[in-house]
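Have a look at this prediction, sequence included:
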Amino acid sequence: MLTGDLRSKIDRVWEAFWTGGISNPILVIEQITYLLFLRRLDELQTAKEQQANFTGEPIESPIYQPGQYDLRWSRFKDKDPNELYRLFTMPDGAFAFMRNLAEESAFSRFMKGATFMIPTPRLLGQVVELLDKIPMKDRDTKGDVYEYLLSKIATAGQNGQFRTPRHIIKMMVALMGPTPDDVICDPSAGSAGFLVTAGEYVGQVHRQALMKPAVQDHYRRQMLMGMEFDPTMIRIGAMNLLLHGIETERLMDVDALSTANANFEDEATLVLANPPFKGSLDADHVLPDLIRTVQTKKTELLFLALILRGLKSGGRAAVIVPDGVLFGTSKAHRQIRREIVEHHRLQAVISMPSGVFKPYAGVSTAVLVFTKTGTGGTDQVWFYDMRADGYSLDDKRQKTGADFEKFAELDTLIEQLKTGEVTSESLKNDIPDIVYRWRHLDAEADRVRTDQSFLVPVDDIRANAYDLSINRYKEVVYAQKQYDTPDVILKRIKALDAQRQADLLALEEMLQPAGVAVS
């Protein structure tokens, strides 16, 4: 967990870029990412050197050759800004070294096309000095530092992609409960928040299972996979994973919907995703299988088709969609909803308030939870009306209720709900209640449609043209209110007016000088 002092140090790095003329948050984070990678390379080289000194053997696969030692973080961090800038920008300097590095890590695979954008020696020297003062020895601190940097992003991408709030990601991961045996995919990985959180969940909840070498190897190499077509975002995502101690080999720089991703079929056992909402693609470049599932150019519908294609039979998915997917009346909207309901198993629709994605956008969204079966299986669907997520629903998104950093803390809140120590109202956060009720769906059978959550039989959904909006099924109880008749109201007004006149006369008498008449 970040302390106030550590947050202020990170803020100073951000302020240095801002005052130095770089205000685009994505660009700032990208440049910081390059510097953090150089710092990590030096740490890896130091570890190799320590190992060689201990064993007396030569350094195995050294990162730096003898003529490149000045390009190491520990060597250049204290240099004069002008010399530092020269070391970075010369043709065989630190940045070129990093960009041309062989695949020393998953991150280095995505350095092609990277551009050094820090404009002045003064800014570079200032940022290197500030970053060097941030302690990043352990994995948790490194991950927290980077997550805090990512929280500074307050703009949406051109294709409608948003940075998903961490607590919403944690809710979805807790709902799905990934295991060490899963193959977990995010086909619109972005900054890799879902992959990082899923990896953390497995590490925290299944710690004992990860002690086995075979399970550990699967965790490190095969369990997490993601796709991202934006070269900047895939570098940021790779660094996010790296700083959380996860160096997956299955992060791919590919447009997930295109024919270049044809191999993604019957592969994942769990998909966690928040696909772009507003994109529209040329059908000629989209996988033909997706068009056969849903005839559309809308990315939010095509991604649902892609997820169904990429899941193994029995695989599960939790996907954020805009509300329009739930009730849209176009042929394509109804087509994809019918596909999920009739040919697979739709299990839950969790409606989220419109402020969840602020300040990026005020769009209303929901989480769809479903299982790929290919043979149907939807019998009843669980609906939940989330009203609070622990933060204000305005642009500031300030903390207003209970929150949790680790999954064990979420479990504690769930236990307190179970015993009646707290309520969702007192927590001002529905997430613990959502996870608790999802884990005890049998108890939801007695809930009625005036409650915050309830079950809806599939026949009702069919009868409503596969409309999945909660308002279609939620019942509202209107309390009868009695109003006074007009003659009673008029009498009350006359009485008030008489009292006003009496008070005015009393005031005049108080202000009248003795023996002087008021005209």
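Everything's here; your move. No experiment lies behind these values; they were computed from the predicted model shown. Numbers count the residues shown, from 1 in each chain.

going forward, measure contacts and count neighbours with C-alpha atoms only.
Noted.

How about residue 295, nearest residue that isn't a chain neighbour?
Counting by CA to CA, 6 or more residues apart in numbering, residue 295 lies nearest to residue 332, which is 5.8 Å off, once chain neighbours are set aside.

Verify the stated contact: that neighbour with residue 297.
No - when contacts are counted by CA atoms under 8 Å, residue 332 is not listed as touching residue 297 (9.3 Å).

Now do the residue nearest to residue 295: how many residues are near it, please.
Residue 332: 20 surrounding residues under other CA atoms under 10 Å.

that's a strand at it, yeah?
No - assigned with DSSP: H, G, I helix; E, B strand; the rest coil, residue 332 falls outside any strand and is helix.

which residues touch it?
294, 295, 296, 301 (CA atoms under 8 Å, 6 or more residues apart in numbering).

With the flanking residues excluded, which residue is spatially nearest to residue 389?
Nearest residue to residue 389, sequence neighbours excluded (CA to CA, 6+ apart): residue 429, at 4.5 Å.

list the buried ones in the longest helix anywhere in the chain?
Counting by DSSP state H, the longest helix found in the chain is helix 25-55. Under the neighbour-count criterion of 16 or more other CA atoms under 10 Å, helix 25-55 has 25-43, 45-46, 48-49 buried.

same thing with stretch 189-197?
189, 190, 191, 192, 193, 194, 195, 196, 197.

what helix or strand does the last one sit in?
Going back to what we said before, that points to residue 197. According to DSSP states H and E, residue 197 maps onto helix 193-205.

quick one, the following helix or strand past that helix and helix 193-205 angle?
Next in sequence after helix 193-205, counting helices and strands by DSSP H and E, comes helix 213-221. Between helix 213-221 and helix 193-205, the angle formed by their directions is 160 degrees, by axes from the mean of the first three to the mean of the last three CA atoms, to 10 degrees.

Pull out the buried positions in helix 213-221.
Buried residues in helix 213-221, counted by 16+ other CA under 10 Å: 215, 216, 218, 219, 220.

Same check on stretch 109-125?
Quick answer for stretch 109-125 (16+ other CA under 10 Å): 109, 110, 111, 114, 118, 121, 122, 123, 124, 125.

among these, which two are most distant?
Spatial extent of the buried residues of stretch 109-125 (CA to CA) is set by the pair 109 and 122 at 29.7 Å.

Alongside the first one, take a look at this:
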Amino acid sequence: MTIENLVKRIQDIMRQDAGVDGDAQRISQLVWLLFLKVYDAKEEEWEFMDDNYESIIPEELKWRSWAPDNKDGKALTGGALLDFVNNRLFPILKDLEVDEYTPQRAAIVKTVFEDAYNYMRDGVLLRQIINILNEVDFNDYQERHAFNDVYETFLKSLQSAGSSGEFYTSRVLTDFIIEMLDPRIGEVVADYAAGTGGFLTSALEHLRLKEETPEDRETINTSIVGIEKKGLPYMLAMTNLILHDIDEPGIKRGNSLADNVREVSDKNKVDVFAMNPPYGGVEGPGIQANFPNDMQTKETADLFIATMMYHLKKNGRAGVILPDGFLFGTDGAKVNIKKKLLKEFNLHTIVRLPAGVFAPYTSIKTNILFFENKGATEKIDFYEIPLPDGLKNGFTKTRPFMKKHIEGAQEWFLHRENGDENAYSATIEEIEKRNFNIDIRNPLNIKDEEVYTLDELMEELNEKALEIESLLEELSSVLKGDK
């Protein structure tokens, strides 16, 4: 089995089905199938370890009961398979009885299927996809973990289904942020805009390198928490963590902005935040009311920064990806949020990402902000990741942002005393004079006007067109929100 071949075979089959329209539906269709197969493999493990284990899924609805094809002509296919899926599997799993006493690893089945749908109309094509998934043996530890790479490929395809990286942040960025935050065993690591769980799985893998005892493993497995608002990325995140051997993923379905920040208790605070909140979104008056008057704004990303500040423990650490707009914005609420961030927290580092990091799905420039709950900011260290030779206008789909492009920032982050031409600083006094505009560029990188060839001009115009398109999408979102 090769990753590319398996993904391509499934995608090619789904494109033949008249009921599946677009990447979002293809991914959603695949995820509920994948979840059931992965969950069935985990149940076999639980049954082996506990003779008294009881499944929340009726026996005839378990993957092992209806999905295998033994090549004896008895496997469900065509109209019979569609009838089973649409009229038995989905109605029963959506209506499972769950209460406060239901173990979380059982309750997640109902939660996942509450927003799942079978889009496929051709039962023969559906059978073909099921047979491909059955080629992966999730009971085999090595093969299950090899499938993580396949799953990563699935998640990448979400970039064309979401907007502005809403569902997926590249492994390069999640690993970098987690490594710089360096969570320790016993600390709670959270992502309140969890998406597909990229930050959480990066944190999980980072922490498992530190474990020494079975108790460490149990502590790690219960210290990864997240909240996700939308059904599709929630399903992806749950499956992602199960694939990473988390039996009871600590991800809740809901809007993390719906809680009143004035009422956050110490028990609800976390040690480490790693996030890429959705930007370009808008929130209504009911959500805004959960924040102090001077911080109320419709901009989703700004409210997430406020949420992080109220939920971060003393001495806690955070790394968050934000667009340039947060840095240079000077409207009242945005400035007030930045004032709180700088006056009460230590915003010690901003890594400025080059253009095209999220190409081709958005051209909005972004930054990684690192801050800690250890007192006020005195100065901010900036690191501006340079574009490699030959990419004057930014990364592209064919030449994407890769691990090697962030290695300089990582080396500098850990050894700042050595200096770097891409690094510079600004004091809090300088920032206050700028009315808290922290959109500060490296003075060494300010160049004289450059002479472009015709090809270079055309490339830049194309990049500008993508940027305008992205801004129009943001404007459309704002107008839909009646801003």
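Yep, it's here. This structure is a prediction, so every number in the text was calculated from the model and none was measured.

re earlier: any figure for the gap between the residue nearest to residue 389 of structure 1 and residue 184 of structure 1?
27 Å (CA to CA, to the nearest Å).

okay, those two: which has more neighbours?
Taking other CA under 10 Å, residue 429 of structure 1 and residue 184 do not tie; residue 184 has more neighbours (28 against 21).

so the more buried one sits right up against residue 267, yeah?
No - counting by CA under 8 Å, residue 184 of structure 1 does not reach residue 267; the two are 9.3 Å apart.

quick one, strands of structure 1?
Assigned by DSSP state E, structure 1 shows strands spanning 184-186, 224-227, 251-252, 268-273, 311-322, 345-352, 365-371, 380-385, 453-457.

Tell me which of those lies nearest to residue 501 of structure 1.
Comparing the strands of structure 1 by their distance to residue 501 of structure 1 (CA to CA), the top pick is strand 380-385, with 52.6 Å.

What helices and strands are in contact with that closest one?
Packing partners of strand 380-385 of structure 1 (3 or more CA pairs under 8 Å, 6 or more residues apart in numbering; DSSP states H and E): strand 345-352, strand 453-457.

so where in structure 2 does the last one end up aligned?
Strand 453-457 of structure 1 corresponds to residues 423-427 in structure 2, going by TM-score structural alignment.

Mean per-residue distance, the matching stretch versus structure 1.
Compared with structure 1 after fitting, stretch 423-427 of structure 2 has a mean deviation of 2.2 Å; criterion: mean CA distance after the TM-score superposition for structure 1.

Contacts for that stretch, please.
For stretch 423-427 of structure 2, contacts defined as CA under 8 Å, 6+ apart pick out 378, 379, 380, 381, 382, 383, 384, 442.

and these, which are buried?
So, by 16+ other CA under 10 Å, the buried ones in the contacts of stretch 423-427 of structure 2 are 379, 380, 381, 382, 383, 384.

ok, the residues you listed vs residue 286 of structure 2, which is closest?
Nearest to residue 286 of structure 2 among these, with distances taken as CA to CA, is residue 380, at 34.2 Å.

any idea how far the closest one is from residue 335 of structure 2?
Going from residue 380 of structure 2 to residue 335 of structure 2 by CA to CA gives 17 Å.

list the buried ones in the match of strand 453-457 of structure 1?
423, 424, 425.

before we move on, what about stretch 462-479 of structure 1?
Here stretch 462-479 of structure 1 shows 466, 467, 468, 469, 470, 473, 474 as buried, counting by 16+ other CA under 10 Å.

Stretch 234-243 of structure 2 aligns to what range in structure 1?
The aligned range for stretch 234-243 of structure 2 is 234-243, by TM-score structural alignment.

mean shift between the matching stretch and structure 2?
Mean for stretch 234-243 of structure 1 is 1.2 Å (mean CA distance after the TM-score superposition for structure 1).

starting at the chain centroid, how far to that stretch?
14 Å (CA atoms, centre = their mean, to the nearest Å).

and residue 443 of structure 1, how many neighbours?
Residue 443 of structure 1: 11 neighbours (other CA under 10 Å).

Starting from residue 408 of structure 2, give me the distance back to the counterpart of it in structure 2.
Aligned by TM-score structural alignment, residue 443 of structure 1 pairs with residue 418 of structure 2. To residue 408 of structure 2, residue 418 of structure 2 is 12 Å away according to CA to CA.

which residues sit against the match of stretch 234-243 of structure 2?
Against stretch 234-243 of structure 1 from outside (CA under 8 Å, 6+ apart): 29-30, 33, 37, 106-107, 110-111, 139, 142-143, 146-147, 189-193, 195-196, 228, 247-248, 251, 253.

Now do the residue positioned nearest the centre of structure 1 against residue 153 of structure 1, distance only.
In structure 1, the C-alpha nearest the mean C-alpha coordinate belongs to residue 164, at 2.4 Å (CA atoms, centre = their mean). Residue 164 of structure 1 is 11 Å from residue 153 of structure 1, where distance means CA to CA.

same check, this time on residue 401 of structure 1
Counting by CA to CA - residue 401 of structure 1 and residue 153 of structure 1 are separated by 23 Å.

How about residue 11 of structure 1?
On the measure of CA to CA, residue 11 of structure 1 and residue 153 of structure 1 end up 13 Å apart.

Kindly report the same for residue 102 of structure 1.
To residue 153 of structure 1, residue 102 of structure 1 is 30 Å away according to CA to CA.

again, but for residue 399 of structure 1
Distance from residue 399 of structure 1 to residue 153 of structure 1, by CA to CA: 18 Å.

The residue nearest to residue 389 of structure 1 and residue 393 touch, don't they?
No - Residue 429 of structure 1 is beyond contact range of residue 393, at 11.8 Å (criterion: CA under 8 Å).

ok, residue 9 of structure 1 touching residue 129?
No - with contacts counted by CA under 8 Å, residue 9 of structure 1 stays clear of residue 129, the gap being 10.9 Å.

residues in contact with the nearest residue to residue 23 of structure 1 once chain neighbours are set aside?
Distances taken as CA to CA, 6+ apart place residue 17 nearest to residue 23 of structure 1, at 6.7 Å, with adjacent residues excluded. By CA under 8 Å, 6+ apart, the contact set of residue 17 of structure 1 is 23, 28, 123, 127.

Kindly report the same for residue 45 of structure 1.
Neighbouring residues of residue 45 of structure 1 by CA under 8 Å, 6+ apart: 62, 63, 64.

give me that answer again for 7 Å
62, 63 (CA atoms under 7 Å, 6 or more residues apart in numbering).

separation between it and residue 79 of structure 1?
Applying CA to CA to residue 45 of structure 1 and residue 79 of structure 1 gives a distance of 20 Å.

Please report how far the aligned partner of residue 431 of structure 1 in structure 2 lies from residue 202 of structure 2.
Counting by TM-score structural alignment, residue 431 of structure 1 lines up with residue 406 in structure 2. When distance is defined by CA to CA, residue 406 of structure 2 is 16 Å away from residue 202 of structure 2.
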